[in-house]
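> need the 3D shape of this:
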Amino acid sequence: MTEMFTRHDASSAPEAARPIVENTQKGFGFLPAPVAYMAESPELLETFMSGNAAFNKTTLSQLEREVFILTVATTVQCHYCVAMHSAMLTKSGADQELIQALRDRKPLQDAKLEAMRVFTHAVMEGYGHVTRETMEAFLSAGYTKRNALEVVLGLGVYTISTYANRMTEAPLDDAFASFAWHAEH
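Predicted coordinates for the structure are as follows:
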C-alpha cells in the first residue's frame, strides 16, 4: 500500500508539516520513512510528535519507556518501530539479552521491567481495564499510579505511529536495516 501514500520530503510536504519534517531530518541526518508518510496529515504528524515529547517527559525512565515501546510495537507488529527502538536501545548500551527478549516477546529477567511488559500487555488486552491483581503487581514492582496512567499516554502516542506505519507500509530505512524484525505468524 506504500504506493498509495506519498513519501514526502521538505519540498513536497504540506506546508503545516514542513517545519516538523525539516527538524526531524536535521535531528536524524535523514528523514525517517514514518515521518515522511505521516507528513501527509500535518495534524497526525504534529500530534504524534507532541505526544512523543510528552511521553518522554513522564516519570518513566528511558529504559522503561523503551521496554514499553517495544512491547507495543511487537504486539501491534510494527516492523519499523521494532527495528528503530532496537537500534536506540543498542545505542544506549542496553543489554542485548533484554533487547532480544523484547523482540521475541519473551519474559524479561529484570523483574521491574518484566512488570512493565506484563502491565502494558494487560492494558492493551483489556482496552484500558486491568484487574486489581494486575494493578497491584505493577505497583508492587515499584511503579506508581502515575506510571500506570503514563502507560495510557504512551499507548495513545504509539497507537498513532504503529498504526500509521502499518497503514502506509513505511519501509525500513537503511539506518535501521541491521535491526530488521518480522513478526512470527
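
> use CA for all of it now, contacts and neighbours both
Will do.

> so which bits of stretch 154-171 are buried?
For stretch 154-171, burial by neighbour count (16 or more other CA atoms under 10 Å) applies to 154-155, 157-162, 164-166, 168-170.

> nearest to Gly29, of the residues you listed?
Proximity to Gly29 was ranked across the buried residues of stretch 154-171 by CA to CA; first place goes to Ala170, at 17.9 Å.

> contacting residues for the closest one?
For Ala170, the contact set (CA atoms under 8 Å, 6 or more residues apart in numbering) comprises Thr2, Ala33, Pro34, Tyr37, Tyr80.

> can you get me a residue count around the fourth one?
Going back to what we said before, that points to Tyr37. Neighbours of Tyr37 under the rule other CA atoms under 10 Å: 23.

> which SSE is it in?
Tyr37 belongs to helix 33-38 when elements are defined using DSSP states H and E.

> and that helix, what does it pack against?
The contact analysis (3 or more CA pairs under 8 Å, 6 or more residues apart in numbering; DSSP states H and E) places helix 33-38 against helix 18-28, helix 42-56, helix 145-168.

> helix, strand, or coil at Val82?
Following DSSP: H, G, I helix; E, B strand; the rest coil, we place Val82 in the helix state.

> touching, it and Val72? I think so.
No - using CA atoms under 8 Å, Val82 is not in contact with Val72, being 9.0 Å away.

> how about this one, so we can line them up?
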Amino acid sequence: MARFTAVSADQASGATAEVFASIKQALGKVPNAYATLGTLAPEALKAMLAVDKVLAGGPLSKQDQETVKVTISELAGCDYCVAAHSMVGKLVGLSNDALHQIREGQSTGDARRDALVTFVRYLALNPGTLPQAQVDALLEAGYSGEEVVHIALAIAVITFTNVFNRINDTVVDFPKPQ
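Here you go, the predicted structure:
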C-alpha cells in the first residue's frame, strides 16, 4: 500500500487538475506514480514531464531512452519503474528477451545497445569520475556528445521517479515484466 494518498483525476483541482488532464489526454489514464506526485507537488510532476519532453525531442531513440530507464530502475530496485518502462520498452520495439537481458546486464546481441547498458551500469555502480575508457567505449559505439548529455538527462529523470516510488512504495499499475 502506498504511503501517500493521491487524489483521482476526477477529484483533482487547480494545478493538479491541469497536469492530470494533460496526462490523461496523452495516456488515457493517470498512472499511480504521476497521481501521487501530482497530488503532493504538481510543479515537480510538471518539471519531470518537461524533462521527458526534452528527451522525446532529443537525439536518443525511444529504445535507447527506455534502455537507460530500465537499466537504472533495475539497479535502483524500483519495481514500479521497471514495470512501467518495460511496458513502454515493448511499445517502442524492445523484445521481452532484450528487456530481460537489459535488466540483467547481459548481452542483447546489439553492440550499440550493449555499449549503452554497460556505460549506464558502470556510471550507476561506480562513484567518482568515469574513466576515459568508459566514455570512449560509448563514443566508439556510435553515440555522440549530444546523446551522452541526453543519456545523463534520462538517468536524472528516472532517478527522481525511482527515488520517489521507493519512498512511497507506489502500487504498481503496469504488467509485471517477463
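
> that older thread, out of Val82 and Val72 of the first structure, which sits in the more crowded spot?
Neighbours per residue (other CA under 10 Å) separate Val82 of the first structure from Val72, with Val82 holding more: 28 against 24.

> contact partners for that one?
Contact partners of Val82 of the first structure, counting by CA under 8 Å, 6+ apart, are Leu70, Ala73, Thr74, Arg103, Phe179, Ala180, Trp181.

> nearest residue to the middle of the second structure?
Lys69 (3.5 Å; CA atoms, centre = their mean).

> contacts only, for the nearest residue to it once chain neighbours are set aside.
The shortest distance from Lys69 of the second structure to any non-neighbouring residue, by CA to CA, 6 or more residues apart in numbering, is to Ile158 (5.9 Å). Contact partners of Ile158 of the second structure, counting by CA under 8 Å, 6+ apart, are Lys69, Ile72, Ser73, Cys81.

> can you tell me how far Ile158 of the second structure is from Ala141 of the second structure?
23 Å (CA to CA, to the nearest Å).

> please, which helix or strand holds the residue nearest to the centre of the second structure?
helix 62-76.

> kindly spell out which helices and strands sit in contact with that helix.
helix 79-91, helix 96-104, helix 111-125, helix 145-168.

> just want the angle from it to helix 111-125.
Counting by axes from the mean of the first three to the mean of the last three CA atoms, to 10 degrees, helix 62-76 of the second structure lies at 30 degrees to helix 111-125.

> mean deviation, helix 62-76 of the second structure versus the first structure?
Its matched residues in the first structure lie on average 0.8 Å from helix 62-76 of the second structure after superposition (mean CA distance after the TM-score superposition for the first structure).

> what's that helix aligned against in the first structure?
Under TM-score structural alignment, helix 62-76 of the second structure corresponds to residues 62-76 of the first structure.

> Gly58 of the second structure touches Ile151, doesn't it?
No - counting by CA under 8 Å, Gly58 of the second structure stays clear of Ile151, with 10.2 Å between them.

> which one's more surrounded, these two?
Higher neighbour count among Gly58 of the second structure and Ile151: Ile151, with 23 against 14, using other CA under 10 Å.

> state the distance from Val68 of the second structure to Lys29 of the second structure.
For Val68 of the second structure, the distance to Lys29 of the second structure equals 24 Å [CA to CA].

> the two: which is more packed in?
Val68 (25 against 15).

> contacts only, for the more buried one.
So Val68 of the second structure contacts Leu116, Val117, Val120, Ile151, Ala154, Ile155 (CA under 8 Å, 6+ apart).

> tell me the two of the contacts of Ile158 of the second structure that are most distant?
The largest separation in these, counting by CA to CA, is between Ile72 and Cys81 at 9.2 Å.
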